[in-house]
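Student: from the sequence below, what's the structure:
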Amino acid sequence: MFFFTIDMIPEINTICYSYPAPSAFVAGSEPRLLLAGYSELEKAAGPAFFHGSLEQPYITARCLIALSNVVRSSFTLSPAQAGQMKDPIVTAGAEKLRFEGFSQCAGVYARVDVLPGGHRGTFSANGTVNVDFNQPMINALHAIGRSDTMRLTVNATAISVQSRPDESITEKKVPLPMKWIKGLTTVQLFLAASEKMHTLNKVQLRQLFQGIPAGTVKADYYLAVRGNRPAFSPVKTANAVCVGGIHRLRLLEPLLPLADELQVFVHPDMQSTTWQLYFGNVRFSLSLSREAWRGFSGEGAALDALIADVPERLINAMDKYGHVNQEFNATLLAVEEQAGFEQIDQLTARLAAMGLLGFDPDENIYFYRRLPFKLNRIMSLNPRMKDAEQLLAEDKVAIVSQKENKTEARVAGSGVTHTVVIEDDLARCTCTWFAKHQGERGPCKHILAVRKKLN
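Tutor: You can find the predicted model right below:
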């Protein structure tokens, strides 16, 4: 019997977990990729989530290598910090396989989707595991040729295998950064709000990526399409898409010769861009935060959605619905269940804040994942919301005036009183946080406290 242990380590801000056995690539006449899994929520042994063959093994292997490159990369951390490898997350459900990961700095999110038609096998159960992508496995993926076949097993239990009779791979205890959990709560909300702006064919996407300047680029660049020719430029023009840290797009370069097309999804406030490559029944998505120095984990996109008090029984019911159905469209779910759109939005936001929901902008659906995460950790990942709760508990929020669409309030601070004005959907505050960010990184704790008092 093998026992997993979870240790919360505040000073290094990670969740630590151990694998019961290493993942491995098993060579032979029919190569297999075996991914050892860990789950905090599913402790009992069960069947493999997926077991079968991949219809596009060469393409899928290249996409997984690109995903591992994202996970190894960092655009803000020191070499020592970036040297700690982290492992991607894989979800099996709704006849799809989804591999996800963040860069070390949490400013780049990547996902590989193997869609129906991209595999031939059995989904014996639905589930999510944190998988071990060690160097021997990556080397084995590099060795897969265009004419090779590969079988894939995604399992939630211990797997002890060898890639060669005389060689085994040992898995070590791996830290799962809290940044990843925080990033997953934010990037999904950005994706859900994004809209498709451009679709580029093979020729166009190669022309476009030739225009990425060399080296690290600190200034913003803009994507514009003139006629049929897309181009990056440091000059902002009408309807151009802003791309911060454009050098991060080089992570896609190894996949460009293989891709059929590229689609670009853009957040309404340009807070993120998503670059999605298509390879038949396999997709590779790369989402970039607004600036290279600021990861998705530092954003506050989920805060407004966490203001309303949602009964835990509804969250649990929604959790079970997501686990059973694996995918859902929030709007259609509200209609089917005869529930209010606002309530469904609040519930999906809670599940996203727990890391239990991802979003597929191509199909406009949420997909369900299970992570080593629990409901009571939401506040610890959102200190501004925690501070807002404290302001209310200490009775430091006073409503000065309230009209039909405008509210003015005073919030006591450390030696100063802040004024908060909320008019329709817009809010402003006199604090230094709001003055610095102007709402681009979510509301300040004073605005959150006032909105929660009004709720």
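Student: C-alpha only now, for contacts and for neighbours.
Tutor: Will do.
Student: return the distance of residue 136 relative to residue 228.
Tutor: To residue 228, residue 136 is 43 Å away according to C-alpha to C-alpha, to the nearest Å.
Student: compare those two and say which is more crowded by neighbours.
Tutor: residue 136 (15 against 8; other C-alpha atoms under 10 Å).
Student: now whatever helix or strand the more buried one lives in: buried residues?
Tutor: Secondary structure assignment for residue 136, by DSSP states H and E: helix 135-142. By neighbour count with 16 or more other C-alpha atoms under 10 Å, helix 135-142 contains the buried residues 137-138, 140-141.
Student: ok, now stretch 27-35?
Tutor: Here stretch 27-35 shows 31-35 as buried, counting by 16+ other C-alpha under 10 Å.
Student: and for it, what's in contact with it?
Tutor: 22-26, 131-132, 149-155, 159, 163-164 (C-alpha atoms under 8 Å, 6 or more residues apart in numbering).
Student: just to revisit the earlier point, now the two most distant members of the buried residues of helix 135-142.
Tutor: Greatest spacing in those, by C-alpha to C-alpha: 137 and 141 (6.3 Å).
Student: I'd like the structure of this one too, to check against the first:
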Amino acid sequence: MNFAYRFLGSTSASSDAAASSFTFAPDTLRAPTFFTGKVARHLAFREAISALHHVVVSDLRFKPRDRTAYFEWLKQNEANFLAEATAQSEALKPRIAELQARIRGLDQQRNLLMQPYWKAQRAYFDYLYKQDRDAWIVLDPVITVHPDEIFFECFSLDESSYGRLSCDHDVFESLGEMALGTTNIDYSHALYDEFQKIRSYRDTTLTIDPSGFEVQTGGDADFREEKIDLPDSWVRGFLQVSSAMTLPAHVFDLHPVDMANILTRLAQKKEKAGPRSLRFVLTPDAPVEVVIEPWNERLRFRRSIYRGPSAAEIRIWGRRRLAILGRTLALARSVRVHLTGSGLPSFFVVDFGGLRFTLGLSGWTANDWSSAGQFDLLAPRHKVDHDTAQRIFAALGSAHAATPAELARQTGTGEPLVHAALTAYTQAGRVMFDLDKSLYRLRELTREPLSPEQLRFASPQEEKADRLIDANLVTIGRIDRNQGARAVTGSVLDNARNEQVSLVIDGDDRLVEARCSCHFYVHNKMARGPCEHMLALRRIVHAQVDGVAQDGQAGGQAIA
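Tutor: Predicted structure coming up:
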């Protein structure tokens, strides 16, 4: 997907002994959105926006070891190895030694001649790393100005973490001019260093610069246009995490010290084998317990009581991403945890009092096929006619933020239809759900509405699996459990042919082995990922056996 931005100048920051000022350059291709305010909660703002930066640059995907230097060394010494291996007599050894000494001399001369070049090359790469790291950020953060708060949103490089920093207007000592709306901002890595200079004794001013909307001369040399080609998976991941906010969840408050204890234990040990999960044991009116696997170390938090109506045991993976919360905990009042289910997205809302940082984690750190097909967050739950959906969206647009009950009263529509309509708009990137205040907010993620149908499925196999499930063509045969792993067999009726499927799902809920009688598997094995029959059987196992909710019904109307 192609995105185009147009900025007047660049985001800038300045600091002196008396004040710090941050001026963000908004995207002038979007509707005018600007804001000016003097920050009152200096230290909390510094820690929260620094955590947001860590989300922006987060990339915990596996990076294979760079073996370029090894292969270069092997190439240079290949002649020596060959000579040593083929030496047949003592008479050749003096000649080999002579040639090796000559080669070493030539290598030394080459190194001496090339040293200035290598030094300049290293300096150039260091310069790029410090000055042009912005190219590594796929999508600039989004800022939304609302009547009650201003909030920043971003998504990580590895497509697995979502960050949101919301600031009530009470967080600012004074407010200047503002225009409500959403805009992309020009973000720079150098800003992070400036954030660290925020102090309680300095005035700190936050500005979304309105001048770009006042000067609309296309040929102005100060205007800078950027075009970014984003993979669909990046945008799909953002919408998937956003849609997950609307799912029912187990909610409880953790004391910041308890959250810090979890991070400390994770930092002290490094697991060498699975399962690598955090298991939350929730009992009504009892302290929250967390089991750190694979060591089965149980932490009991007497300061954090679970007030939910029913007991639950929920596992989350990708726990190393929680380290992003580390520097926010010292000033936090509480950490509210939202767990939607085992292997499903989870959210951690750090409350500073008027200022909140939300970290949303997808089910896994790696958004690969191992987690595909577990749930479908992008499927509408109910059919909503176009006129009703438009009325609901217009009512939300006039208020910018509202609860489903308020919108139902304004439009004379039932709450289930309000939820369904707003969920569809969430899928289009036009609405988001505020976990902390339990209401929907108008937020246009992009300048043009996104197409849910284009982003709904990650692959043709996932789309076919969805159709097979809707047609009720999947049958579970047998499930055998052994040391935390599950061996599942079943059949899928596809084109009048019963495809026989077998799966092995390990303790980390990863698909570690699979077989199918279909043409796709016979020709590709697992090199191109699982076939549609494997995905369909796995989803049915999650829904009917593991109790993981399959969100959505087929046939809902997509709303643009």
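Student: can you calculate the TM-score here?
Tutor: The TM-score (TM-score structural alignment, normalised by the length of structure 1) is 0.74; 404 aligned residues with a C-alpha RMSD of 4.3 Å.
Student: which residues sit against whichever helix or strand comes after the helix holding residue 136 of structure 1?
Tutor: Scanning forward in sequence from helix 135-142 of structure 1 by DSSP H and E, the next helix or strand is strand 151-154. Strand 151-154 of structure 1 is contacted by residues 30-37, 48-54, 92 when judged by C-alpha under 8 Å, 6+ apart.
Student: ok, now with 6 Å
Tutor: Here strand 151-154 of structure 1 makes contact (C-alpha atoms under 6 Å, 6 or more residues apart in numbering) with 32-35, 48-53.
Student: inside strands: which ones of those residues?
Tutor: 32-35, 50-53 (DSSP state E).
Student: and those, which is closest to residue 419 of structure 1?
Tutor: Using C-alpha to C-alpha, those come closest to residue 419 of structure 1 at residue 35, 53.4 Å.
Student: the most centrally placed residue in structure 1 and residue 383 of structure 1, how far apart?
Tutor: For structure 1, residue 184 is the residue whose C-alpha lies nearest the centre (C-alpha atoms, centre = their mean; 3.8 Å). According to C-alpha to C-alpha, residue 184 of structure 1 stands 16 Å off from residue 383 of structure 1.
Student: again with residue 274 of structure 1
Tutor: Residue 274 of structure 1 is 27 Å from residue 383 of structure 1, by C-alpha to C-alpha.
Student: between the two, who's got more neighbours?
Tutor: A direct count of neighbours by other C-alpha under 10 Å for residue 274 of structure 1 and residue 383 places residue 274 higher, at 24 against 13.
Student: contacting residues for the more buried one?
Tutor: Here residue 274 of structure 1 is in contact with 264-265, 286-287 (C-alpha under 6 Å, 6+ apart).
Student: make it 10 Å
Tutor: 108-110, 190-191, 194-196, 263-267, 285-289, 361 (C-alpha atoms under 10 Å, 6 or more residues apart in numbering).
Student: so the corresponding residue of structure 2 for it, which state does it fall into?
Tutor: The equivalent of residue 274 of structure 1 in structure 2 is residue 347 (alignment by TM-score structural alignment). Secondary structure, DSSP: H, G, I helix; E, B strand; the rest coil: residue 347 of structure 2 is strand.
Student: mind putting the ones in strands among the contacts of strand 151-154 of structure 1 in TSV, distance to residue 342 of structure 1 included?
Tutor: As requested, those are exported to TSV (distance: C-alpha to C-alpha, whole Å):
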residue	distance to residue 342 of structure 1
32	45
33	43
34	42
35	39
50	35
51	39
52	40
53	42
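Student: among the residues you listed, find me the one that's closest to residue 125 of structure 1.
Tutor: Closest approach between these and residue 125 of structure 1, by C-alpha to C-alpha: residue 50, at 7.2 Å.
Student: quick one: that closest one from residue 123 of structure 1, how far?
Tutor: Using C-alpha to C-alpha, residue 50 of structure 1 is found at 4 Å from residue 123 of structure 1.
Student: which neighbours do the two have in common?
Tutor: 92-93, 95-97, 153-154.
Student: for residue 397 of structure 2, which residues are in contact?
Tutor: Taking C-alpha under 10 Å, 6+ apart as the contact definition, residue 397 of structure 2 lies against 391, 431, 441-443.
Student: what residues are shared contacts of residue 137 and residue 141 of structure 1?
Tutor: The overlap between the contact sets of residue 137 of structure 1 and residue 141 (C-alpha under 10 Å, 6+ apart) consists of 25, 33, 65.
Student: format these as CSV; extra columns: distance to residue 393 of structure 1.
Tutor: Compiled in CSV, those are given as follows (distance: C-alpha to C-alpha, whole Å):
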residue, distance to residue 393 of structure 1
25, 54
33, 52
65, 49
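Student: state the distance from the residue nearest to residue 35 of structure 2 when sequence neighbours are not counted to residue 208 of structure 2.
Tutor: Spatial nearest neighbour of residue 35 of structure 2, chain neighbours left out: residue 178 (4.2 Å); criterion: C-alpha to C-alpha, 6 or more residues apart in numbering. Noted for residue 178 of structure 2: a distance of 9 Å to residue 208 of structure 2, by C-alpha to C-alpha.
Student: quick one, which of these two is more surrounded?
Tutor: For residue 178 of structure 2 and residue 208, the more surrounded residue by other C-alpha under 10 Å is residue 208, and the numbers stand at 24 against 19.
Student: ok, back up a step: neighbour-wise, which of residue 50 and residue 123 of structure 1 wins?
Tutor: When residue 50 of structure 1 and residue 123 are compared for neighbours, residue 50 comes out ahead with 26 against 21, by other C-alpha under 10 Å.
Student: which residue of structure 1 sits opposite residue 113 of structure 2 in the alignment?
Tutor: Across the two structures, residue 113 of structure 2 finds no equivalent in structure 1, going by TM-score structural alignment.
Student: now name the helix or strand holding residue 113 of structure 2.
Tutor: Applying DSSP H and E, one finds residue 113 of structure 2 within helix 92-131.
Student: can you list contacts of the helix or strand just after that helix?
Tutor: Downstream of helix 92-131 of structure 2, the first helix or strand assigned by DSSP H and E is strand 142-145. Residues outside strand 142-145 of structure 2 that contact it (C-alpha under 10 Å, 6+ apart) are 24, 26-27, 33-35, 150-155, 164-167, 169, 178-187, 208, 400, 441-446.
Student: mind redoing it with 7 Å?
Tutor: 150-154, 180-185, 443 (C-alpha atoms under 7 Å, 6 or more residues apart in numbering).
Student: what ranges does structure 1 have for its helices?
Tutor: In structure 1, the helices defined using DSSP state H lie at 57-72, 79-82, 135-142, 178-193, 202-209, 312-325, 330-336, 341-353, 378-381, 383-393, 432-437, 445-454.
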